[in-house]
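Novice: sharing a sequence plus its predicted fold:
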Amino acid sequence: MIEGAVIPEDFLLNSKKAKILFNDYAKNLPIIDYHNHLPPQEIAENKKFANLTEIWLKGDHYKWRGMRALGVSEELITGNAEDQDKFMAWARVVPATVRNPLFHWTHMELKNPFGINSFLNADSGKRIYEDCNALLKKDEFSTQGLLNHFKVKMVGTTDDPCDDLKYHKQLSESNFSVKVKPSFRPDKALLIDKATQFKDYVKQLSVVSGVVIADIDGLLAALRQRVDYFAEHNCSVSDHGLAMLPAAYTLTDVEKKEFVVFLKTDGAMFSNPDAFAGYVLTELSKLYHERDWVQQFHLGAIRNNNLGMFNKIGADTGYDSIGDFRHAERLSGFLGNLSVTDQLAKTIIYNLNPADNEVFAAMTGNFADGRMKGKMQFGSGWWFLDQKDGMEKQLNALSNMGMVSNFVGMLTDSRSFLSYSRHEYFRRILCNLFGAEMENGMLPDDEKWIGKIISDICYNNAEEYFKLG
């Protein structure tokens, strides 16, 4: 049994300057979580969770991957086992997650908000489960209570264009102080290579938009209607989760006619899916620029690798991975094409392969236009990279290739209301990097100046970038 606190007060803060920067300039700032996958319905209904398994393990594919790797049966992960049995299965394997970020995340999430700073294992699991379950009954541990506890100012959910956004509307008309803003995620309108799913989606899009989609102009009109609808519901951000950006941006007249036939022909496949995706995405990006939205591109995942398990339990269940793609020319071409007509919106690009850090960081510098600070952003360490090593490498690449002082900082990209400890994790790592360089003479020993930069990265830059002031 580990003696003392698992997460000490000065966790990750390895110098006097780091401690000052964190405690005086970062620790107490509010959070702008501009990209996550929290369910708007659960926020609107101010849900309370039945137990620690429901709030902590259900939907957390990071933990699921770890449990599978450590020999836990699927019955105790996504299966029909009792919630307490699932939690105890997790508790038993936590000690074996040592040096994986799960070890730190787990204990940080127990410390805040539950106030538990002891080692989770088979011996302590039942007590911790019962103590947390008792706390979850309190109003402070409802979805809205937790967002207030973590000082969240803005939540940016991820929403399909066909969503009616009724829960966002409900929240906007409530007295809940946190801004819950939708983000426009039109990936399904681009994936024409999945012909059956694409056609089904087009039918759904046609119904919700009220636009007949019989050709490419109809599809773009329907998407414009949904962009307008989202804008009416306080949306100002889009998001795209793609393996790579398309390499082509136009459709020939022949391909446009082919699309008409494709829509009404069972079993037909479109001949040039990359050009189709590029054309539609380009037209969407022009709409984002027109409305002064921020567009985000999460690039580089190779998804659903385990086809056997995908067929059993579906997507987003822990079988995705880092892809090995070539991004530079596609990024240059897609963004450069929009720059020709001066229709490149504020843009955040995220990579999943750490080998691409410098490529992405350098690419953002090509499209700064001098009209605003930090228009082009190299996004924070994402998914497999939102851990200490990944965050440090992203920060160093951004510092070397761009301007880290402009950085809009951390996001959770999570489905869990307990993931806000990731912001604390990021802030500690950031302060440790700057503090070490202040102490070794690489940065001036000026706490007020460096502290302002820390505060900007943790909060102020995002507030300005997303116009939340």
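Specialist: Received, thanks. What you are looking at is a predicted structure, and each value in this text was computed from that prediction instead of being measured.
Novice: please count neighbours and contacts with C-alpha atoms only from this point.
Specialist: OK.
Novice: so which residues of the stretch 151-300 of the chain form strands?
Specialist: Taking DSSP state E, counting those that start in this stretch, the strands of the stretch 151-300 of the chain run over residues 152-156, 179-181, 237-242, 294-299.
Novice: which strands or helices does the helix or strand following the last one pack on?
Specialist: Sequence-wise, the next helix or strand downstream of strand 294-299 (DSSP states H and E) is strand 301-302. Counting contacts by 3 or more Cα pairs under 8 Å, 6 or more residues apart in numbering; DSSP states H and E, strand 301-302 packs against strand 321-322.
Novice: mind checking how far the strand it packs on is from the chain centre?
Specialist: 15 Å (Cα atoms, centre = their mean, to the nearest Å).
Novice: now swap in stretch 26-37 and tell me
Specialist: Taking Cα atoms, centre = their mean, the mean C-alpha location of stretch 26-37 is offset from the chain mean by 12 Å.
Novice: quick one: closest of the strands of the stretch 151-300 of the chain to residue 27.
Specialist: Closest approach to residue 27 among those (Cα to Cα): strand 152-156, 12.9 Å.
Novice: number of nearby residues for residue 71?
Specialist: For residue 71, the count of nearby residues is 9 (other Cα atoms under 10 Å).
Novice: and residue 441, by the same measure?
Specialist: For residue 441, the neighbour count with other Cα under 10 Å is 9.
Novice: roughly how far does residue 137 sit from residue 113?
Specialist: From residue 137 across to residue 113, the span is 13 Å (Cα to Cα, to the nearest Å).
Novice: who's more crowded, those two?
Specialist: Between residue 137 and residue 113, counting by other Cα under 10 Å, residue 113 is the more crowded of the two (18 against 14).
Novice: tell me the buried residues in stretch 80-97?
Specialist: Neighbour-count burial for stretch 80-97 flags 83, 84, 86, 87, 88, 89, 90, 91, 92, 93, 94, 97 (criterion: 16 or more other Cα atoms under 10 Å).
Novice: and the comparison structure, right after this:
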Amino acid sequence: MTSTASLTLHPDRLFPPDPGVREIARRLYAAVRDLPIISPHGHVPPQWLADDTPFGDPTSLLISPDHYVFRLLHAEGVPLEAVGAGGSPLDEAGARQAWRIFCEHWRDFRGTPVRYWMESELVDIFGVTERPSAESADRIYDQIAERLASPEFRPRALMDRFDIQFLATTDDPADDLRHHERLASDPSFTHRVVPTFRPDRYLEPARADFPDLMAALGKAADIDTGAYAGYLAALADRRRYFKEHGAVSSDHSHTDVVTLSLDGAEAERIYAAALRGEASEAEATAFRRHMLVEMARMATEDGLVMTLHPGVYRDHDTSSSRRFGPDTGNDIPVAMEFTRGLQPLLDRFGDVEGFHLVLFTIDETVYSRELAPLAGWYPAVYVGVPWWFIDAPEAIRRFRGAVTETAGFYRTSGFIDDTRAFCSIPARHDMSRRLDSAYLAQLVAEHRLGEDEALETVVDLVTSIPKQVFKL
């Protein structure tokens, strides 16, 4: 195999090898291939779109913000600073060298979803026709850099090209949301971009910076957070502020999803101790679990959809986290339990009209055992599609088989891209549409579903299901 091998995308990628089933998949996919993208959970910075500043170089766009890419490079011995991870500054020479490193390691991504997405980005967006390698790295870099310098590749133009109808970002409760305000007030910007309320830090009193966070929360809400009642009022006020700025959901990620309800006096006592830096680990954990229930209670009042994606050992490599900060690829999945942990929350709110709780996991063992049965009973519960470590073709196929038999298609969330890598959004959604078309085609071929029903379902998975789940 030569280093100048061509890079192409096969039109039947991810479709079944059986000719008859593949033909059905082709027909189903044709119905959804060009539908607009709905992205209800992601991490693209809203400032990119508000400022519409041209992207600087191929590395800062495609490698540095994408921990999917650089975590595997790190495993191969590449220093994180060499690829600009964690905001490490790279000049033009450094960015070009980082791109060379990525291309030299192209083989390490074989069989991974990263390889699938990156191929789609390179070919479909930038017109690259050479396979990445040490020899082709500079030519590919120059080709992408030339395109990024043109108006057609600025963030807003790419939003138009990708046909992203709805995009949710992820935002701190104390954020003033000024970038969202600019987008919403700009008549030339026709896409809907909304914030997502992400309160994790403000619900965890074991954090050393919890008192400082409470001060920031109080300042943002203009409410005294010196007591527990003020703390609750400030959170409710910021949720209201987010909703006024278009938010449709709150997003939560803790080590577990154990829930419980403390009485008011006990919650007040632990909160006061936390402000003094005196709450024990057990007290802080109990308070965090209690606050998850409080977030559900608030959701029943203000209508924000509640999404949970637990089960991650954050900052597993402490030395890397100290140097480069969070979200730099060294979070690792852990085993999860939902049924017992969520029972107190669902006992109170699982049947409340209008409450939507979307449960994500990266522990595949719970799909058929816990999440599908929960979604198959409680009107509030939906199963989130595979994300993060398992948003890969094989895992998505396993997900459909594990969940559909108990919860069907309409108790799932629709596809979630969960990405900071802006240019990978269309590739990820296209992957999901191909896989769902293939899964439904198999049901048709087995005479378990009429093709007209399969067609209706594949369209709903892209359109009406995410709109219904996230109340769009």
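Specialist: Structure received. These numbers come from a predicted model, not from an experiment.
Novice: just give the TM-score of the two.
Specialist: With the length set by TM-score structural alignment, normalised by the length of the first structure, the two chains reach a TM-score of 0.92; 456 aligned residues with a Cα RMSD of 1.9 Å.
Novice: before we move on, the earlier item: I'd like the buried residues of stretch 80-97 of the first structure laid out as JSON lines, including distance to residue 245 of the first structure and secondary structure.
Specialist: As requested, these are exported to JSON lines (distance: Cα to Cα, whole Å; DSSP: H, G, I helix; E, B strand; the rest coil):
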{"residue": "83", "distance to residue 245 of the first structure": "41", "secondary structure": "helix"}
{"residue": "84", "distance to residue 245 of the first structure": "43", "secondary structure": "helix"}
{"residue": "86", "distance to residue 245 of the first structure": "39", "secondary structure": "helix"}
{"residue": "87", "distance to residue 245 of the first structure": "39", "secondary structure": "helix"}
{"residue": "88", "distance to residue 245 of the first structure": "42", "secondary structure": "helix"}
{"residue": "89", "distance to residue 245 of the first structure": "40", "secondary structure": "helix"}
{"residue": "90", "distance to residue 245 of the first structure": "37", "secondary structure": "helix"}
{"residue": "91", "distance to residue 245 of the first structure": "40", "secondary structure": "helix"}
{"residue": "92", "distance to residue 245 of the first structure": "42", "secondary structure": "helix"}
{"residue": "93", "distance to residue 245 of the first structure": "39", "secondary structure": "helix"}
{"residue": "94", "distance to residue 245 of the first structure": "38", "secondary structure": "helix"}
{"residue": "97", "distance to residue 245 of the first structure": "35", "secondary structure": "helix"}
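Novice: as a quick check, tell me the outermost residue of the first structure.
Specialist: residue 254 (37.8 Å; Cα atoms, centre = their mean).
Novice: tell me the counterpart of residue 37 of the first structure in the second structure.
Specialist: Per TM-score structural alignment, the equivalent position to residue 37 of the first structure in the second structure is residue 43.
Novice: likewise for residue 348 of the first structure?
Specialist: Aligned partner of residue 348 of the first structure by TM-score structural alignment: residue 358.
Novice: give the contact list for its match.
Specialist: Residues near residue 358 of the second structure by Cα atoms under 8 Å, 6 or more residues apart in numbering: 305, 306, 307, 308, 381, 382, 383, 384, 413.
Novice: switch the cut-off to 7 Å
Specialist: Residues in contact with residue 358 of the second structure (Cα atoms under 7 Å, 6 or more residues apart in numbering) are 306, 307, 308, 381, 382, 383, 384.
Novice: next: residue 354 of the second structure.
Specialist: Contacts of residue 354 of the second structure by Cα under 7 Å, 6+ apart are 300, 303.
Novice: residue 173 of the second structure versus that one, what's the distance?
Specialist: Look at residue 354 of the second structure and residue 173 of the second structure: by Cα to Cα, they are 23 Å apart.
Novice: translate residue 338 of the second structure into the numbering of the first structure.
Specialist: With TM-score structural alignment as the criterion, residue 338 of the second structure lines up with residue 327 in the first structure.
Novice: need the contact list for its match.
Specialist: residue 244.
Novice: for the spatially most central residue of the first structure, which non-adjacent residue is spatially closest?
Specialist: The C-alpha lying nearest the average C-alpha coordinate of the first structure belongs to residue 413 (Cα atoms, centre = their mean; 2.5 Å). Nearest non-adjacent residue to residue 413 of the first structure, counting by Cα to Cα, 6 or more residues apart in numbering: residue 36, 3.9 Å away.
Novice: wait, a strand at that neighbour?
Specialist: No. Judged by DSSP: H, G, I helix; E, B strand; the rest coil, residue 36 of the first structure forms no part of a strand; its state is coil.
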